[in-house]
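Novice: sequence first, then the predicted structure, then my questions.
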Amino acid sequence: MKKVSIIGVPEHFNLPWHMAIEEGAFAERGIDLTWTDIPEGTGRMCQMLQDEETDLSIILTEGVVKSITEGNPSKIVQEFIATPLQWGIHVGAKSAFKTIDGLLGTKAAISRFGSGSHLMAYVNAQKEGWDINDLKFEIINNLDGAIEALTTGTADYFMWEHFTTKPIVDNGTFRRLGDCPSPWPCFVIAATDTFIEKNPSTLKHILEIINLYTSEFKNIPSIDNTLANRYGQQLTDIQEWLSSTMWSQKQIAKQDIAKVSTTLKELKRIDKIIPFASIVT
């Protein structure tokens, strides 16, 4: 068996991977694919790719493009989610903030620098017409850290996937002031250059299997109930999320990478734009 490690966030987007692993689809091809949840998100996963602590990652597009541009020896091997991510903009339920404009000049909770919550704070600031140089951040590592920061007031707002945080809004811990969708396909599959170079056939098999699962995922009987039960979500929320989410079975488009890179450069998150062929394989 060929041992392969893969990482991703513990969210509903990644259920096809867990199903394929649990049903032995990779093992049938001689691949021992081991999944590890990374609740700290994209910033941590970029570091793990760079340090070769993992072979593959399901990762936010903007985060991995920034990391690769800055020298991370990894590549995007395929688009995974073709639709934007709905980033909910959250505040503590007892805070005085009522509108997104009221967050101007306040402190954003972020999982770490280079994470999606960090980069999307800049995207949101640009959308709102704020001066990006005025942004302030508090590192909170994960969702539990965000709950503590927004409850105690060490940070003022937190951007995280709308449906993942919905139960925390429903139970009165957070209030959501609005959403900021990512302006590009949100998740990609990335691999280290070492893994790509040394294991082309294994990578091909892995992509074939996951693409089969994602292409049929929405047609699985009662998949909405399975997702709701597994991820502690309301059924109506999962149904809304499923209807607006599309999995991909192809490489990300050149124009999407160009949009990510151009936006990151405009927001001063990267110093240069590198060629498409240096980001994808």
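Specialist: Great, that's in hand. Residues are numbered from 1 along each chain as shown.
Novice: when you work out contacts or count neighbours from here on, use the C-alpha atoms and nothing else.
Specialist: OK.
Novice: what are the ranges of the helices in the protein?
Specialist: Ranges of helices in the chain, per DSSP state H, are 15-22, 42-50, 61-69, 116-128, 143-152, 166-170, 193-198, 200-216, 223-231, 235-244, 254-266.
Novice: of all those, which lies closest to Gly88?
Specialist: helix 166-170 (8.8 Å; Cα to Cα).
Novice: show me what the closest one is packed against.
Specialist: strand 174-181 (3 or more Cα pairs under 8 Å, 6 or more residues apart in numbering; DSSP states H and E).
Novice: what are the buried residues along the strand it packs on?
Specialist: By 16 or more other Cα atoms under 10 Å, the buried positions in strand 174-181 come out as 174-177, 179-181.
Novice: so what's the gap between that strand and the chain middle?
Specialist: 17 Å (Cα atoms, centre = their mean, to the nearest Å).
Novice: picking that back up, just say which of the helices of the chain is most tucked in.
Specialist: helix 61-69 (a mean of 25; mean count of other Cα atoms under 10 Å).
Novice: now that helix, how far from the chain's geometric center?
Specialist: 11 Å.
Novice: now what about that helix, what contacts it?
Specialist: The contact list for helix 61-69, computed with Cα atoms under 8 Å, 6 or more residues apart in numbering, reads 42-43, 46, 74-75, 114-116, 119, 184-188, 190, 257, 260-261, 264, 269-270, 272-274, 279.
Novice: also this one, for the comparison:
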Amino acid sequence: MIEINIGGVPEHFNLAWYLTLKNGEYKNEGINLRWKDYPGGTGEMCKALKNKEIDLAVVLTEGIIKDIIEGNAVKIIQTFVQSPLIWGIHVANDSPYKKIEDLKGTKAAISRYGSGSHLMAYINAQNNHWDLKKDLKFKVINNLEGAIEGLSKGAADYFLWEKFTTKPIVDEGVFRCMGHCPTPWPCFVIAAREDFIKSNKKNIQTILNIINKSTAVFKDIPDIDQTIAKRYGQKIEDVQEWLSLTDWSQNVIDEQTISNTQKQLFDLKIISKIVHYEDLIYKL
């Protein structure tokens, strides 16, 4: 049995992986798929891929594109979630800031440079016509727990993170959500190290077949809203809203989407150049 390591954020988007692992579906095909949680998000996973700690990762589209262009020998092999990620713009509950415009020039908490929370701060700034050089400042806080501490103690002023993941923290009165910033592209993709792809195409295809079969019917699983609510400590109505807004994919990300995404990242000076589709994507 071959051992394959995969990483992802410990969030509701990845419940299908947990269910297929729990059911032993990969082991039935001779694959010991070992899942590793990365609370620090895409930046942390990019580093793990580079260091060969994991073979595959479920990562944010914008983060992995940036990392590949910067030299990480990785390829996107499939879109995982087709719908946008809805980022909540959060401040501490007792923060003096009342509207998004008040945050201009203040300090954004980010999990790490190159992470989604970092890159989406640029998208938010652009949406609000801020000066990207003058009006953006950052404080690295590693993960969601770090953001709670950082915002509460005033080390940073605001924090972008997935709306539904942070909703229980908002409900508790720790964060206040001031608005939303959806990604202008499909949010999650599956990426793999190039050296791993070369010697494991059949195993990768088997893994994709299993997870795609699961995500294709995910919303139809009996009482899935209750399962998610219980596992992730969320209100049932929030889970139902999230399910209505989320669409998984079983396909490779298309060339036009890659082109549009790169153009926006380049215009924001997040990436230094625009590369060919084939430099980012591997079709099995």
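Specialist: Nice, thanks for sending it over. Everything numeric here is computed off the predicted structure, so don't read it as measured data.
Novice: that older thread, just the buried residues of strand 174-181 of the first structure now: which is nearest Leu15 of the first structure?
Specialist: Checking the buried residues of strand 174-181 of the first structure one by one against Leu15 of the first structure (Cα to Cα), the nearest turns out to be Pro181, at 21.6 Å.
Novice: nearest spatial neighbour of the closest one, skipping sequence neighbours?
Specialist: The shortest distance from Pro181 of the first structure to any non-neighbouring residue, by Cα to Cα, 6 or more residues apart in numbering, is to Gln86 (4.4 Å).
Novice: tally of neighbours for the one you found?
Specialist: When neighbours are counted by other Cα atoms under 10 Å, Gln86 of the first structure registers 20.
Novice: you'd agree it is up against Pro185?
Specialist: No: assessed by Cα atoms under 8 Å, Gln86 of the first structure is found out of contact with Pro185, at 10.9 Å.
Novice: any idea how far Ser182 of the first structure lies from Thr99 of the first structure?
Specialist: From Ser182 of the first structure across to Thr99 of the first structure, the span is 20 Å (Cα to Cα, to the nearest Å).
Novice: I should have written Asp193 of the first structure there, sorry.
Specialist: For Asp193 of the first structure relative to Thr99 of the first structure (Cα to Cα), the value is 44 Å.
Novice: repeat for Leu56 of the first structure
Specialist: When distance is defined by Cα to Cα, Leu56 of the first structure is 39 Å away from Thr99 of the first structure.
Novice: and if you look at Ile6 of the first structure?
Specialist: 39 Å.
Novice: so which of Leu56 and Thr99 of the first structure has more stuff around it?
Specialist: Between Leu56 of the first structure and Thr99, Leu56 has the larger neighbour count (other Cα under 10 Å), namely 28 against 13.
Novice: which one is Leu60 of the first structure nearest to, not counting chain neighbours?
Specialist: Phe187 (4.6 Å).
Novice: same question for Leu243 of the second structure.
Specialist: Lys219 (7.1 Å).
Novice: Trp248 of the second structure too?
Specialist: For Trp248 of the second structure, the spatially nearest residue (Cα to Cα, 6+ apart) is Val81, at 4.2 Å.
Novice: surely that neighbour is in contact with Leu243?
Specialist: No: Val81 of the second structure lies out of contact with Leu243 (Cα under 8 Å); the separation is 11.7 Å.
Novice: so who does the residue positioned nearest the centre of the second structure touch?
Specialist: With distances taken as Cα atoms, centre = their mean, Leu60 lies nearest the centre of the second structure, 3.7 Å away. Going by Cα under 8 Å, 6+ apart, Leu60 of the second structure touches 42, 116, 187-189.
Novice: what's the answer for Asp32 of the first structure, then?
Specialist: Contacts of Asp32 of the first structure (Cα under 8 Å, 6+ apart): 1-4, 26.
Novice: which one (most neighbours) among these?
Specialist: Phe26 (22 neighbours).
Novice: counterpart of that residue over in the second structure?
Specialist: The pairwise alignment with the second structure assigns Phe26 of the first structure to Tyr26, based on TM-score structural alignment.
Novice: how near is its match to Pro10 of the second structure?
Specialist: 20 Å.
Novice: ditto for Lys213 of the second structure
Specialist: Distance from Lys213 of the second structure to Pro10 of the second structure, by Cα to Cα: 21 Å.
Novice: swap in Gln240 of the second structure?
Specialist: As defined by Cα to Cα, Gln240 of the second structure lies at a distance of 19 Å from Pro10 of the second structure.
Novice: now Lys219 of the second structure
Specialist: Noted for Lys219 of the second structure: a distance of 19 Å to Pro10 of the second structure, by Cα to Cα.
Novice: over to Pro182 of the second structure?
Specialist: Pro182 of the second structure is 20 Å from Pro10 of the second structure, by Cα to Cα.
Novice: for Leu19 of the second structure, same thing?
Specialist: In terms of Cα to Cα, Leu19 of the second structure sits 13 Å off from Pro10 of the second structure.
Novice: what residue of the first structure matches up with Glu62 of the second structure?
Specialist: Under the alignment by TM-score structural alignment, Glu62 of the second structure pairs with Glu62 in the first structure.
Novice: try Ser272 of the second structure
Specialist: Under TM-score structural alignment, Ser272 of the second structure pairs with Asp271 in the first structure.
Novice: identify the residues contacting its match.
Specialist: The contact partners of Asp271 of the first structure, by Cα under 8 Å, 6+ apart, come to Lys265.
Novice: could you redo the last one with a cut-off of 6 Å?
Specialist: By Cα atoms under 6 Å, 6 or more residues apart in numbering, no residues touch Asp271 of the first structure.
Novice: count of residues packed around Trp245 of the first structure?
Specialist: Check again: residue 245 of the first structure is Thr, not Trp. 15.
Novice: do Ile279 of the first structure as well
Specialist: 22.
Novice: for Ala191 of the second structure, same thing?
Specialist: Neighbour count of Ala191 of the second structure, defined by other Cα under 10 Å: 30.
Novice: how close does the residue nearest to it when sequence neighbours are not counted get to Ile197 of the second structure?
Specialist: Distances taken as Cα to Cα, 6+ apart place Ile76 nearest to Ala191 of the second structure, at 4.2 Å, with adjacent residues excluded. Counting by Cα to Cα, the separation of Ile76 of the second structure from Ile197 of the second structure is 11 Å.
Novice: same check, this time on Asn23 of the second structure
Specialist: From Asn23 of the second structure to Ile197 of the second structure the distance is 25 Å (Cα to Cα).
Novice: do Asn124 of the second structure as well
Specialist: 35 Å.
Novice: got it, and Thr42 of the second structure?
Specialist: 20 Å.
Novice: go on, Ile236 of the second structure?
Specialist: 39 Å.
Novice: okay then, goodbye and thanks.
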